[in-house]
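Chemist: Predicted model follows, preceded by the sequence.
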Amino acid sequence: MSADGEAGGNATGRLVYAEFFAPAAAWAPESDDAQVLSRAGCLESLLRYQADGSPAPSLAASWEQVTPTAWRFKLRDGVQFQNGAPMDANAVVQALQHVLKAKTPARSFNPDVVSGVKAVDISTVEVATSVPDVLLPLRMAAPSTGILAPQAYAGPRINIRGTCTGPFTVVNEVPLQSLELKRNDDYWGGTPGVATAEVRFIADGAARVTQVQTGEADIASVVPAVSLATLEGDAGIELQKVRTPRTAVMLLNNVRPPFDNPLVRRALQHAVDSKAIAATVYEGVAAPAVGPFSPDDPWTPEGAAPASFDHDESKSLLDAAGVDPHSLDFVLIAYNDRPEFADLAAVIQEQVGKLGIKVKIRAGDYASVEPDMLAGRFDAALLSRGYLVDVGDPAGFLRSDYSCRGSFNIAHYCDQQTDAMINEALTTSDPNARHDLEARIAEKLQDDAAGVFLVHESLVTAVRSGVRGFEPHPLNFYVLTKDLKLGVG
């Protein structure tokens, strides 16, 4: 346990959190850096996600849809930014407009969806959408819509010191290494139970695990499957596992030969043994994928099952496509930010190699390979994708990842029937009807082999035994909260 929390349990001590992702965009709120700042207990949005995925009040006390394309949010009374400035409608509008005007807008909140933001009065904000969008409240719970004080945007880069509203305020930053935090004694949600905290950016999963084992860190996020065996016998560490809406997929470039042929893509589906991958590479903490969504989700097709591991079927499909498997070779991108991907790529290489297909593996960190992936300069790529991370309903993910003009459509999958169903889902207010549509889309993506869906992942967090009040969240948006305490009793 961290030094200030030892010797009898100082409930106002110092907590160290080992974070798996280092900020890569100078804290731009429209980027994934917003998730890091949310986990650090600094950044908050108008709404927040509950564990079941539904939105709950946060900086906004209530919200309502006033027209088919307009929603109003009533701000919570008396909230101040950590620098003492009022969190009023003008500040909220400035923060949200900054995200809308970004060169690379957020996937959840961008001009394709949101047509404008305005202050109705000092405590009411109206968000307008270009077309009716039933997911707007969920968009307002995403970290990318987090609210920072006007001072945050005054300089050449985002200033995160004193400009948040959360239970912890940033007092020092060592770029790409750590954040030093202290509790916000004026936090609107109540006094935090920890006096100071540190967020350490440690991309290497084994290094995060070591820090918890030695007591240098109290919480380590995203424990890799390969490290589970070393932790499970440690009485001083609790492994908290939660099913997370995240699927590992081998994306196939749908517009580059040979994967522009759906028969070849389907052959790859049957060439990979997802059950063996879940049991070995993921040490049993993942489940074989039945498509883009987990089996127990309400938007998963009834009776969905993993694609069968069947090399005879693969050969038959390749024969129907007029393709000799021995003539096939492709490069598979496996970024090393996900420790499992090195072993996963090697297993895929070996399994499809039995058909005569040659696979060359390209490694590197995600930042180095993403430009080629987004631009379509690749054959195949492994991706761990959270389908509720951008918006807490899969329709948002389906639009960004699998619509013809999707902002994150790395697979370059494009099908007019799928687009029509996605657009219908985005305007269907009845959840059951929307989930039925999403299930149909999921079934079509599996049938079209838009990608090879491999496993549904779990989130594993290692927590020292002296930490109290930590609750793992399926979306992994919240770690340092006001409820954390150190010590016994």
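Modeler: That came through fine.
Chemist: From here on, just use CA atoms for contacts and neighbour counts.
Modeler: Will do.
Chemist: separation between Ala22 and Asp234?
Modeler: With distances taken as C-alpha to C-alpha, to the nearest Å, Ala22 is found 27 Å from Asp234.
Chemist: When these two are compared, which one has more neighbours?
Modeler: Ala22 (18 against 12; other C-alpha atoms under 10 Å).
Chemist: so what's the more buried one up against?
Modeler: Contacts for Ala22 (C-alpha atoms under 8 Å, 6 or more residues apart in numbering) come out as 33, 36, 176-177, 201-203.
Chemist: Would you double-check that Ile361 falls in a strand?
Modeler: Yes - applying DSSP: H, G, I helix; E, B strand; the rest coil, one finds Ile361 inside a strand.
Chemist: Report the central residue of this structure.
Modeler: Per C-alpha atoms, centre = their mean, the C-alpha nearest to the average position across the chain is that of Val389, at 4.0 Å.
Chemist: how near is the residue lying closest to Pro298 once chain neighbours are set aside to Arg39?
Modeler: In space, Pro298 comes closest to His435 once its chain neighbours are excluded; the distance is 6.4 Å by C-alpha to C-alpha, 6 or more residues apart in numbering. Distance of His435 to Arg39, given as C-alpha to C-alpha: 29 Å.
Chemist: Thr481 contacts Gly41, correct?
Modeler: Yes - using C-alpha atoms under 8 Å, Thr481 makes contact with Gly41 at a distance of 5.7 Å.
Chemist: Next, show the common contact partners of the two.
Modeler: Joint contacts of Thr481 and Gly41 (C-alpha under 8 Å, 6+ apart) are Pro167.
Chemist: next up, a second structure to put side by side with the first:
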Amino acid sequence: MTLTTRLKTGIAIGALTTLLAGAAGANTLRMADSSDIAAMDPHSMTESNTIGFLNHVYEGLVRYNQDLEVEPALATSWEFVEPTRLRFSLREGVTFHNGNPFTADDVVASLERAAHESSPVKSNIPSMASVEKVDDLTVDLILTGPDPIVLNYLTNIHILDREWMEENDALLPADMRGGRENYAVANSNGTGPFILESRQPDASTVLTVNEDWWDEPQHNLTRIEFSPIGSDATRIAALLSGELDFIMPAPLQDIDRINRSDGAKAIIAPALRTIMLGMNQTEKLHNSNLTDANPLQDRRVREALWRAIDMELIRKKIMRDMSRNSALLVAPPVPGYDAALDVLPPADAEKAKALLAEAGYGDGFEVGLDCPNSRYVNDEEICQAITSMWSRIGVKANLSSQTPSKHFEKVLGGGSDVYMVGWATLPMLDTYSVLSALLHTPGERMGAWNPGRYSNAELDALTAKVAVELDTDKRTAMMTEALKIARDDVAIIPLHQQPLAWAVRDGVNIPAAADNKPRLWYATID
């Protein structure tokens, strides 16, 4: 059976199940995304769509609410009893989906699991030195030093049942990138509002309501049926025919069609994810006619490539007026953003040519351009447009568009010259995310997403200060200064913030948040 057949079969089965459940008055939400969740193990990857889905099964000590503010979850309160000792009071009376009680032992085991050297999510809890049980409902997180955003990190660290992990030999996390799996990849045992009923990779994942959830439910769902459907046309057709209730993303070119249809509507909102172009700044290019030089090491060349891109044309023609052009690497809601710096240089091919000539590349050059073909909104179309725009200044971009997995394998392996990446600053929701991951010189835990090996000593020094500064005003000013340095040096070429674009059937109510993660414990079906 082909993947397409399995996906269509999954939708048909979901529709039939819904019809049968509907007779009993159940509220089933049938939803589809463009890709499948990677695994049920919440410590096995950092992929945002997967983490967003698993938020319905697993919970952390704290969570982001609809306004992206940190609020209590499995912890009811916290305080620094010492400068590097953060004490959490745990919620009493919480049970895991298998009925086991939630205690401090589960927190200790889960945080140690997430921070283990083999864990793919260890960078999401960078300041943790150790974790200690005080009593059954109290835990101390010991930090390596001051950490002003430790709570932000913890929104992305889910708590698993220690006994369940021990019974199923899953005390260490899976690593989906490294091909290491365990029982938690296809099974789960969380404390969240929904319980995993079944999991068929690439076909269907079904959740049922957790009637014993500790929180006050604001949703009225009884069941969630999730299907991965990569084809935009198939996803839209299933929504408009009534086979699906909720799709994400909704292709921008189909928004008007959805809104004109009988029984469906689009949800469009500003989003955090900034789409950008990273650049190889090592000694040599990988895909070029130049064998003994790398023009991308010259700031003037990087500026020329930036000025050659007509972002207003891309916004109008490709993004249907729904994106937000950006001169900075973070979106407006992110601390450190400054509107005064967010001034995009006008597209100017002649200025770009002059900069290339000044840098000694007046005759142009060839360069590789790597883009995913289904990870970001209209990603391949954007790269095709940029290829054409660069050709006007004498730069031939050898475009390679691949599936997201192959794209990021090549990028993170250091095999790209210019590459597209999107960054939402999550779970930090802070400019430090960009500074530490994308801009810092690679080394240890820093620069994990800097395969082009951009290096700036001034930025590195600011990043180190931002990491430990507890004064909010001083810290924000330093992050703003760092963003200006990155902009002026054209360390990375920012393009735009892509929009959140979902679509629902009439009567389905799902609040949107800028992190592009549906919080279905707030969803209702009329």
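Modeler: Done, it's in. Just so it is clear, the model here is predicted, and its values are computed rather than measured.
Chemist: picking that back up, most neighbours, which of the contacts of Ala22 of the first structure?
Modeler: Of those, with other C-alpha under 10 Å as the count, Val36 tops at 25 neighbours.
Chemist: Need the counterpart of that residue in the second structure.
Modeler: Aligned by TM-score structural alignment, Val36 of the first structure pairs with Thr50 of the second structure.
Chemist: a helix runs through that match, doesn't it?
Modeler: Yes - Thr50 of the second structure forms part of a helix when assessed by three-state DSSP.
Chemist: Quick check, it in contact with Ile37.
Modeler: Yes - applying C-alpha under 8 Å, one finds Thr50 of the second structure in contact with Ile37, separated by 4.7 Å.
Chemist: Helices of the stretch 151-300 of the first structure, residue ranges please.
Modeler: Along the stretch 151-300 of the first structure, counting by DSSP state H, counting those that start in this stretch, helices occupy 205-214, 228-231, 262-271, 274-280.
Chemist: Distance of the corresponding residue of the second structure for Leu75 of the first structure relative to Val131 of the second structure?
Modeler: Counting by TM-score structural alignment, Leu75 of the first structure corresponds to Leu90 in the second structure. Going from Leu90 of the second structure to Val131 of the second structure by C-alpha to C-alpha gives 14 Å.
Chemist: Between those two, which contacts overlap?
Modeler: Common neighbours of Leu90 of the second structure and Val131 (C-alpha under 8 Å, 6+ apart) are Val139.
Chemist: Which one's more surrounded, these two?
Modeler: Each of Leu90 of the second structure and Val131 has its neighbours counted (other C-alpha under 10 Å); Leu90 has more, 24 against 20.
Chemist: List the contacts of the aligned partner of Asp390 of the first structure in the second structure.
Modeler: Using TM-score structural alignment, the equivalent of Asp390 of the first structure in the second structure is Pro427. Pro427 of the second structure makes contacts with 124, 152-153, 155-156, as judged by C-alpha under 8 Å, 6+ apart.
Chemist: Report how many residues lie close to His407 of the second structure.
Modeler: Other residues close to His407 of the second structure by other C-alpha under 10 Å number 23.
Chemist: tell me which element it falls in.
Modeler: helix 404-412 (DSSP states H and E).
Chemist: which part of the first structure lines up with that helix?
Modeler: By TM-score structural alignment, helix 404-412 of the second structure lines up with residues 366-374 in the first structure.
Chemist: just to revisit the earlier point, strands - which of the contacts of Ala22 of the first structure land there?
Modeler: Residues from the contacts of Ala22 of the first structure lying in strands, with DSSP state E as the criterion: Phe201.
Chemist: which stretch among the helices of the stretch 151-300 of the first structure comes nearest Tyr153 of the first structure?
Modeler: Of all the helices of the stretch 151-300 of the first structure, helix 205-214 sits nearest to Tyr153 of the first structure, with 32.5 Å by C-alpha to C-alpha.
Chemist: what about the closest one, how far off from the second structure?
Modeler: Compared with the second structure after fitting, helix 205-214 of the first structure deviates on average by 2.4 Å (mean C-alpha distance after the TM-score superposition for the first structure).
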